[in-house]
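> Structural data only, the sequence is not supplied:
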């Protein structure tokens, strides 16, 4: 699939690795792809996002807040709540059985991270899905290549990742954004 990526799409993937390194992450998620698009304001995806009122710093701040302690936990609790699991009740039962703080996370064990020295950082399943969907978007537009605009379309089509959450929280209308990208891609 990567052989179909044009230079802007390739640079977006390279920049996503840099964004992950900046956050100290050992993965490339949808949020890193979004930040990479926003970093490249001369390309289709970045230009359109900025035109719709989202910039790299604002998106980075939103991502940092969402990933901070309560941000990710709140997302997890909400997801569990939608399938009928009350996280508070589970916590109470576990702490009653194993003692207070039994579910508190300790420090993460330090792992070797070869990517700190220039190695490749792996994509999350959701980020891989976005790249797959970017190919589908390119094919649906009858393009023989994948551009960063197609990656933006893939982010919106995937719709569940942190990048989609940031776009929605920023008040961007996916349909309007999608139409602008398609128009610019031709």
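Sure, I can see it. Everything numeric in this text was worked out from a predicted model, so none of it was measured.
> from here on, contacts and neighbour counts on C-alpha atoms
Will do.
> just checking, residue 12 touches residue 37?
Yes - using C-alpha atoms under 8 Å, residue 12 is in contact with residue 37, at 6.0 Å.
> Same drill for those two, tell me which one is more crowded.
Using other C-alpha atoms under 10 Å, the more surrounded residue of residue 12 and residue 37 is residue 37, with 32 against 27.
> Summarise which helices and strands the helix or strand where that one lies is packed against.
Following DSSP states H and E, one finds residue 37 within helix 30-39. Where contact means 3 or more C-alpha pairs under 8 Å, 6 or more residues apart in numbering; DSSP states H and E, helix 30-39 is packed against helix 7-23, helix 44-51, helix 56-67, helix 125-140, helix 148-158, helix 162-169.
> related to what we said a few turns ago, tell me the residues that contact both of residue 12 and residue 37, please.
When contacts are counted by C-alpha atoms under 8 Å, 6 or more residues apart in numbering, residue 12 and residue 37 are jointly contacted by residue 148.
> separation between the spatially most central residue of the chain and residue 151?
By C-alpha atoms, centre = their mean, the chain has its centre lying nearest to residue 30, at 1.8 Å. Look at residue 30 and residue 151: by C-alpha to C-alpha, to the nearest Å, they are 10 Å apart.
> this is the other structure I want to compare:
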């Protein structure tokens, strides 16, 4: 994007071209927007906006959690069902977004934990029989990793993967459970 080759970048970092490209290249078609629900695509616009606004050259778990809690979606409803305030979590993770020095706005690399979270979200969607990854799947993916800023914020709120899974499996509040 800045007119430098991967070989130049690798040389500057003291690593091979391939190592530099693997570490800093944006995810490939695996994370195609077509595999995401409309809500998740909207959340991803918030994710990218946060990374650009904070001049980050990466999308970390903190960016993902911030984007997931930016507006009402299946993740914020799951957080509410688990007894957490999505607004408070949004504010907490927003306070932890650090200002970087990057000017990159088009191709922002995903951190290893963020790539793992989306892979876990994909698994979660498949297990649920869904054709699309949704916001709650990504939230569960972030919780399952158990590392990174998002995991720390969720942990401080008393939320882990098991708690979120239980909340997801519970019937919505106000509805009677039908027993046969």
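Yep, it's here. Since the structure is predicted, the reported quantities are computational estimates derived from the model, not experimental observations.
> Can you give me every residue that contacts whatever residue of structure 2 lines up with the residue nearest to the centre of structure 1?
Using TM-score structural alignment, the equivalent of residue 30 of structure 1 in structure 2 is residue 61. For residue 61 of structure 2, the contact set (C-alpha under 8 Å, 6+ apart) comprises 111, 113, 114, 117, 142, 148, 149, 150, 151.
> How about the contacts made by the fifth one?
The reference is to residue 142 of structure 2. Contacts of residue 142 of structure 2 (C-alpha under 8 Å, 6+ apart): 61, 65, 114, 117, 150, 151.
> make it 10 Å
By C-alpha atoms under 10 Å, 6 or more residues apart in numbering, the contact set of residue 142 of structure 2 is 61-62, 64-65, 113-114, 116-118, 120-121, 136, 148-151, 154, 160-161.
> which residue in structure 1 lines up with it?
Looks like residue 142 of structure 2 aligns to residue 155 there (TM-score structural alignment).
> Distance check, that match against residue 91 of structure 1.
Distance, residue 155 of structure 1 to residue 91 of structure 1, by C-alpha to C-alpha: 33 Å.
> ok, back up a step: what is in contact with residue 30 and residue 151 of structure 1 at once?
With C-alpha under 10 Å, 6+ apart, residue 30 of structure 1 and residue 151 have common neighbours 130, 131.
> average gap between the helix holding residue 37 of structure 1 and structure 2?
For helix 30-39 of structure 1, the mean deviation from structure 2 after alignment is 0.5 Å (mean C-alpha distance after the TM-score superposition for structure 1).
> tell me the angle of that helix relative to helix 56-67?
Taking axes from the mean of the first three to the mean of the last three C-alpha atoms, to 10 degrees, one finds helix 30-39 of structure 1 and helix 56-67 inclined to each other by 170 degrees.
> now the angle from helix 30-39 of structure 1 to helix 148-158?
Using the same axes, to 10 degrees: helix 30-39 of structure 1 against helix 148-158 is 150 degrees.
> Next, count neighbours for residue 116 of structure 2.
17.
> residue contacts, it?
So residue 116 of structure 2 contacts 61, 110, 122, 141, 142, 144, 145 (C-alpha under 10 Å, 6+ apart).
> hmm, 8 Å instead?
141, 145 are the contacts of residue 116 of structure 2 under C-alpha under 8 Å, 6+ apart.
> which residue lines up with it in structure 1?
Matched to structure 1 by TM-score structural alignment, residue 116 of structure 2 sits across from residue 129.
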